[in-house]
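Trainee: My questions are about this predicted structure, shown below with the sequence.
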Amino acid sequence: MTTQQDAPGRAPALPLEDRREMILDAVVPLLVAHGSDVTSKQIAEAAGIAEGTVFRAFGDKESLIRAAAEKFFDPETVRNGLRAIDPDDPLDAKVAQIIAVLRTRFTGALRVMAAVGREPQMQPVRRPHLENSDIIERIFAPDAARLAWPAERITHLLRLLSFASSIPPVSEAATPFTNDELAQLVVHGITGTNGVPA
């Protein structure tokens, strides 16, 4: 007798923790895009599962959104984005990529915080910004002789610029700054000399 469990063509059931992670991976981008307006149908379609499976894994939508927010705020997400930047890329390109990673984070954070009402309670992370500085220092290692500031100071500047340009009234201006334009500003200033002395 063939049972539902061993029916041909049916994928084996995932352990609950693996299923929860799969659902969270699908929910985080939806939460960033739609906030708390994301529907269980959208979640199920993105995860490739039935709506009932979503609720069996998390109980209710509020618990799922809270878990997705905590996953979003995991600092390793940003660090992995920074680690993917090739130190051998041109300096302007690296700065633009760093700004893109940080702006994506800040833009998403504003939407996620609005969805959950506040930033979720996270476990304290030791030296979070300094760890990012360590990664950025490795990214800029080939350019060390050209840099006027230490990596920690550059990281702070890039965070400030990325955050300010992610705030809706600024980012939704008639002509918002692109990541490349902000990188040009950081690398060359506002003189328009592109690094060439006047």
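Mentor: Looks like it arrived, so ask away. Numbering: from 1, shown residues only.

Trainee: use CA for all of it now, contacts and neighbours both
Mentor: Noted.

Trainee: Give me the next element, helix or strand, following the one helix or strand residue 31 maps to.
Mentor: With secondary structure defined by DSSP states H and E, residue 31 is part of helix 16-34. Next helix or strand after helix 16-34 toward the C-terminus (DSSP H and E): helix 40-47.

Trainee: got the buried residues for that next one?
Mentor: For helix 40-47, burial by neighbour count (16 or more other C-alpha atoms under 10 Å) applies to 40, 43, 44, 46, 47.

Trainee: put this beside the first:
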Amino acid sequence: MSADDRRASIIAVTMPLLREKGRVVSTKEIARAAGIAEGTIFRVFDSKEDLIDATVHDAFDNSTLLVELAEVERALCLRDRLAAAVAIMQSHLEGVFALMTVLHASGQPMRPPKHDGDAHKRREEATAELDAAFVELIGTDAELLRVSPRQFIGYLRMLTLSSVHPMLGGESSTPEELVDVLLEGALDRTALPPATTPATISAPTPATISAPTPATPSPTTSRKKT
């Protein structure tokens, strides 16, 4: 196994333990879960803290997310492709939030990476890569949208994030429900009167707004003087 593969395998084993126990997890527990000698960890990482920091920041990495999005079956209809993608995003975000919660509860929240002046640039690049993956997922069905694909993706990202964010405390939404609201809107058109359309629900006509009702002349003012 190459050094990179060994590093990735140790991080993969550490992730669920870190979500369960926080930074108090021991290298002995990690080694046991990985099926390796404890000393092997320190041939790859300088210390337990280096391993934990690498694991935390790996949780925010988009690489696995992009691979899973690329594996969504393109033969599915747009609605089903988007639902599959939202399920992947929700799972990724739930893992991130679970990790952040346990680290915060342990009194040892995430630490910024050392000597990382390019963090902001990398975040922008990661967001651009994710947007590009969704644009490719939508494909030629973009012509079915009333907004640009990137604007649509922005809405999708916000709804997906809010559906799993632990601090928002709203009702959870399934991927199918979320996609349905985004594509069709929240308006129940079956409940509208037959002649009512969304465009006429609340918009008064110009005449209603500005045209005063002509005054009816009284008999006195309308009678000719003799």
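Mentor: Perfect, I can see it now. Keep in mind it's a predicted model, so treat the numbers as computed, not measured.

Trainee: mind giving me CSV with the buried residues of helix 40-47 of structure 1 and columns for distance to residue 143 of structure 1?
Mentor: Converted to CSV, these look like this (distance: C-alpha to C-alpha, whole Å):
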residue, distance to residue 143 of structure 1
40, 48
43, 44
44, 46
46, 41
47, 42
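
Trainee: Pick the one among these closest to residue 99 of structure 1.
Mentor: residue 46 (27.8 Å; C-alpha to C-alpha).

Trainee: Which strands and helices lie in contact with the top helix by length along structure 2?
Mentor: Taking DSSP state H as the criterion, structure 2 has its longest helix at helix 78-105. Applying 3 or more C-alpha pairs under 8 Å, 6 or more residues apart in numbering; DSSP states H and E, one finds that helix 78-105 of structure 2 contacts helix 3-21, helix 48-59, helix 63-70, helix 119-138, helix 149-164, helix 175-184.

Trainee: could these be laid out in TSV, adding distance to residue 39 of structure 2 and mean neighbour count?
Mentor: Shown next, in TSV, are these (distance: least, C-alpha to C-alpha, whole Å; neighbours: other C-alpha atoms under 10 Å):
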stretch	distance to residue 39 of structure 2	mean neighbour count
helix 3-21	12	17
helix 48-59	11	18
helix 63-70	28	15
helix 119-138	31	15
helix 149-164	38	16
helix 175-184	43	16
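
Trainee: For residue 81 of structure 2, which of the ones you listed is the nearest?
Mentor: helix 119-138 (7.3 Å).

Trainee: Show me what residue 82 of structure 1 lines up with in structure 2.
Mentor: Mapped onto structure 2 by TM-score structural alignment, residue 82 of structure 1 lines up with residue 69.

Trainee: What separation do you get for the closest residue to that match other than its chain neighbours and residue 74 of structure 2?
Mentor: Excluding its sequence neighbours, the residue lying closest to residue 69 of structure 2 (C-alpha to C-alpha, 6 or more residues apart in numbering) is residue 85, at 6.1 Å. Using C-alpha to C-alpha, to the nearest Å, residue 85 of structure 2 is found at 11 Å from residue 74 of structure 2.

Trainee: the more surrounded of these two?
Mentor: residue 85 (21 against 14; other C-alpha atoms under 10 Å).

Trainee: Show me what that one lines up with in structure 1.
Mentor: Residue 85 of structure 2 maps onto residue 98 in structure 1, by TM-score structural alignment.

Trainee: Pretty sure its match sits against residue 82.
Mentor: Yes. Counting by C-alpha atoms under 8 Å, residue 98 of structure 1 touches residue 82, with 6.4 Å between them.

Trainee: ok now stretch 1-21 of structure 2, how far from the chain's centre?
Mentor: Mean C-alpha position of stretch 1-21 of structure 2 versus that of the full chain (C-alpha atoms, centre = their mean, to the nearest Å) differs by 25 Å.

Trainee: residues in contact with stretch 48-66 of structure 1?
Mentor: Contact with stretch 48-66 of structure 1 is made by 16, 19-20, 23-24, 27, 31, 36, 40-41, 43-44, 116, 120, as judged by C-alpha atoms under 8 Å, 6 or more residues apart in numbering.

Trainee: now these as a markdown table including distance to residue 53 of structure 1?
Mentor: Listed next are the contacts of stretch 48-66 of structure 1 as a markdown table, based on distance: C-alpha to C-alpha, whole Å:
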| residue | distance to residue 53 of structure 1 |
| --- | --- |
| 16 | 10 |
| 19 | 9 |
| 20 | 10 |
| 23 | 9 |
| 24 | 13 |
| 27 | 14 |
| 31 | 18 |
| 36 | 19 |
| 40 | 10 |
| 41 | 11 |
| 43 | 10 |
| 44 | 8 |
| 116 | 22 |
| 120 | 24 |
